[in-house]
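Asks: Quick one: sequence and predicted model below, then my questions.
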Amino acid sequence: MRTKQRIGLLVLLCVCGGLIRSLPACAQTAPAAQESMSDAWWTGPMLANSAETLPPGHFLFEPYLYDIHSSTSDSFGSRSYILYGLANRLSVGIIPVFGYNRMRSGPSSNGVGVGDITLQAQYRLTEFQPGQWMPTTAILLEETLPTGKYDQLGNRPSDGLGAGAYTTTLALNSQRYFWLPNGRLLRMRFNLSEALSRNANVRGVSVYGTGPAFRGNVKPGNGFFADLAFEYSLTQRWVLALDATYSHNDNTRVVGEDPLDPGNLPYVQNVRINSGSSVAFGLAPAIEYNWSSAIGVLLGTRVTFGGHNAVNTVTPAIAINYVY
């Protein structure tokens, strides 16, 4: 793990550890009438995955609609979690992505396109029990397939919606409940993940900034992500949520050749592009409304800021969570 990753993770662990030590003390002074876990309804926060798995034979469907707004573009998209309880403690699923890029300058996307599709499997290791300190924990394995367009984009680079590379993500997800002095529940999630990408061939104009005649390959940098999330059960139907995130991406390297023709003398130029590593922090406040224990809606906004070599963005989003 890189030094910056260690520092960012240490900060999150210190915050998390302090809260874990203090919140049980609140539980000891809580009134006798406490909200039961079965009476609390949740959709989940905006970003942090659940450490729970679905009972065998049950489905979860959670589509997100969002707009990643930056100073240069609006990236409208949808991301849908379609999960199934395959066996006791084991859930599997697929996450299709669709998108459209509207540019401030230059042409926007030609139309709505397909992004990279992700397959996932999650196995639950432990289960939280009231009165015990052990949280629910799970191992999550994801494989992202390069189904989105990423090169040979011609004069419309905004059509690029994918990375072009197979990416394997391994995550450790955790979840715990606390009873506050007023008897209401606070649910906390703390997730860590590492994404490892393989090489990909690149031809022509691409999402990596290459030219029309470029021929080469790219090695996307590995990515580390940490998410500390809280949900406060305001009432049975209403929940306040907040994610605090840290991400670190390694250097992305593009290597290849690009034939040039200065002075009508064609020759081949070697091209090397390095993005450099990047760091970003984020906050994602949200509000949840639940019609029942099986269906609810989330409305939130993710804000990324204060990073190194990263673009600041604001991403409003809405999602519906349905379990059956």
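Replies: Arrived safely.
Asks: C-alpha only now, for contacts and for neighbours.
Replies: OK.
Asks: OK, contacts around R156?
Replies: P107, S108, S109, N110 (Cα atoms under 8 Å, 6 or more residues apart in numbering).
Asks: would you turn those residues into JSON lines with neighbour count?
Replies: What follows is the contacts of R156, written out as JSON lines (neighbours: other Cα atoms under 10 Å):
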{"residue": "P107", "neighbour count": "14"}
{"residue": "S108", "neighbour count": "18"}
{"residue": "S109", "neighbour count": "19"}
{"residue": "N110", "neighbour count": "13"}
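Asks: One more to weigh against that first structure:
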Amino acid sequence: MVKNLFLVLGLATSCFAATGKHIESSKMEECPGPWFTGPLLAPAGHVVPKGYINIEPYVFYTVTTGNYNSNWKTVNLPNFTSANFQFLLYIGITEWADIQLIPQASWNETKGVSSLELGDFAVEFDVQAMEDTKHNSLPGLKFYVRENFPTGHYQKRDPEKFTTDVGGSGSFETTFGFVITTTHEPWYCHFLNLRLNGFITFPTKVHVKGLNAYGGAPDTDATVKPGLEWGGIFALQYNFTQNWAFAVDIEGIYGNKTTFKGFPGTFLPSTPPNVFLGNPSNVSFGIAPAIEYNFNESVGIIGGVWLTFAGRNTPHFYSGVIAINYYGPIAKGERHKYRTRGGSGGSGGGGGGR
């Protein structure tokens, strides 16, 4: 499956290379630039320039219905419901760099118990390497580094809460990624925006006690080493009118196994039948179709669903997602006219516990 994931990403990259030029129209000067909020998951391929901000609050309402086992089969479990709230804030630093702040919180519920938890806090730094405009044939290219700060509750859980009181991973996670983007006009005033996002995440070791985000039991005392994770997202947006657009993301993620050293814990009646700590290597594939409505070039709203359609040793979930996007003040010149925005980076809501 890892080879297949590489193949998919390679084909998508070839697609970008093959369609790198904007399709010109004699009426191009008469047609305003496209209004897009950005798809649900893939981040924008443009930075927010100095003097501008991009604000995008997200809500992910996720129901995890079970897990994919090692044979890619779904094993049903009691539903675990989570409402995750994220507030994405991009602040322009220079014409070619910005910073993003991502605070979040979640309300979790299962088996009649619930908990409201603060999530991990992320900070991202973006750099524009190439910029696509109306007058060139280059794709937009952005590089970024994101740091996850473990501000959420991750250990010494209450056995009676059934993991609803987990808000974070406990790990400092450093992600390196890139986004390639290009916008075309296959028909007059109908624009097609393509994005390709690749990323790799390096988590630090976590010392855990008691029931924790990685499993365990009330008397667990161990050091967990989360597995390295990498993947990609291919996304497109197409506008039917100036206001209405369709978007879809297709993602694939591979994670190395999570291991531990120390005492995993002992079984108690209130803990799972088998005490476990860590996770084997895993693969997940998901899709997120959505509809956008853009009120103007500054404000838009997007709503859709995000669900897994295949996986191994990962949660099986479906999620309703809605976000409001504001970008402003909007530059009037051609330089910023074709900037696209939005996208949570595939991290939204934790992917049903991923």
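Replies: Looks like it arrived, so ask away. All figures in this text were calculated on a predicted structure; none of them were measured in a lab.
Asks: Return the member of the contacts of R156 of structure 1 nearest to N222 of structure 1.
Replies: When the contacts of R156 of structure 1 are compared for distance to N222 of structure 1 (Cα to Cα), S109 wins out at 27.3 Å.
Asks: Now check structure 2 for the residue matching that closest one.
Replies: Alignment note: S109 of structure 1 maps to S114 in structure 2; criterion TM-score structural alignment.
Asks: where's the residue nearest to L196 of structure 2 when sequence neighbours are not counted, which helix or strand?
Replies: Leaving out its chain neighbours, the residue that sits closest to L196 of structure 2 by Cα to Cα, 6 or more residues apart in numbering is F234, at 4.7 Å. Using DSSP states H and E, F234 of structure 2 sits within strand 229-239.
Asks: Report all helices and strands that that strand contacts.
Replies: helix 2-18, strand 190-203, strand 244-255 (3 or more Cα pairs under 8 Å, 6 or more residues apart in numbering; DSSP states H and E).
Asks: can you tell which of these is closest to N79 of structure 2?
Replies: strand 244-255 (22.9 Å).
Asks: Can you mark which positions in the closest one are buried?
Replies: W244, A245, F246, A247, V248, D249, I250, E251, G252, I253, Y254, G255 (16 or more other Cα atoms under 10 Å).
Asks: Matching the fifth one against structure 1, which residue comes up?
Replies: Correspondence of V248 of structure 2 to structure 1, assessed by TM-score structural alignment: L242.
Asks: how about the nearest residue to its match once chain neighbours are set aside, what does it touch?
Replies: In this structure, L242 of structure 1 finds its nearest non-sequential neighbour in P285, 4.3 Å apart by Cα to Cα, 6+ apart. By Cα under 8 Å, 6+ apart, P285 of structure 1 lies in contact with M46, L240, A241, L242, D243, G300, T301, R302.
Asks: and the second one, how far is that from G162 of structure 1?
Replies: With the distance defined as Cα to Cα, to the nearest Å, L240 of structure 1 ends up 33 Å from G162 of structure 1.
Asks: got it, and the third one?
Replies: Taking Cα to Cα as the criterion, A241 of structure 1 is separated from G162 of structure 1 by 30 Å.
Asks: Y64 of structure 1 maps to what in structure 2?
Replies: Checking TM-score structural alignment: Y64 of structure 1 goes with Y58.
Asks: what helix or strand does its match sit in?
Replies: strand 53-68.
Asks: ok, now D165 of structure 2?
Replies: Applying DSSP H and E, one finds D165 of structure 2 in no helix or strand.
Asks: Skip the chain neighbours and tell me the closest residue to it.
Replies: S115 (5.5 Å).
Asks: Just give me the residue closest to the centre of structure 1.
Replies: L47 (5.8 Å; Cα atoms, centre = their mean).
Asks: Give the equivalent position in structure 2 for that residue.
Replies: Match for L47 of structure 1 (TM-score structural alignment): L41.
Asks: would its match count as being in a helix?
Replies: No. Secondary structure of L41 of structure 2 (DSSP: H, G, I helix; E, B strand; the rest coil): coil, not part of a helix.
Asks: Quick check, it in contact with D249.
Replies: Yes. L41 of structure 2 is within contact range of D249, at 6.4 Å (criterion: Cα atoms under 8 Å).
Asks: residues shared between the contacts of these two?
Replies: I233, A288.
Asks: Matching G162 of structure 1 against structure 2, which residue comes up?
Replies: By TM-score structural alignment, G162 of structure 1 lines up with G168.
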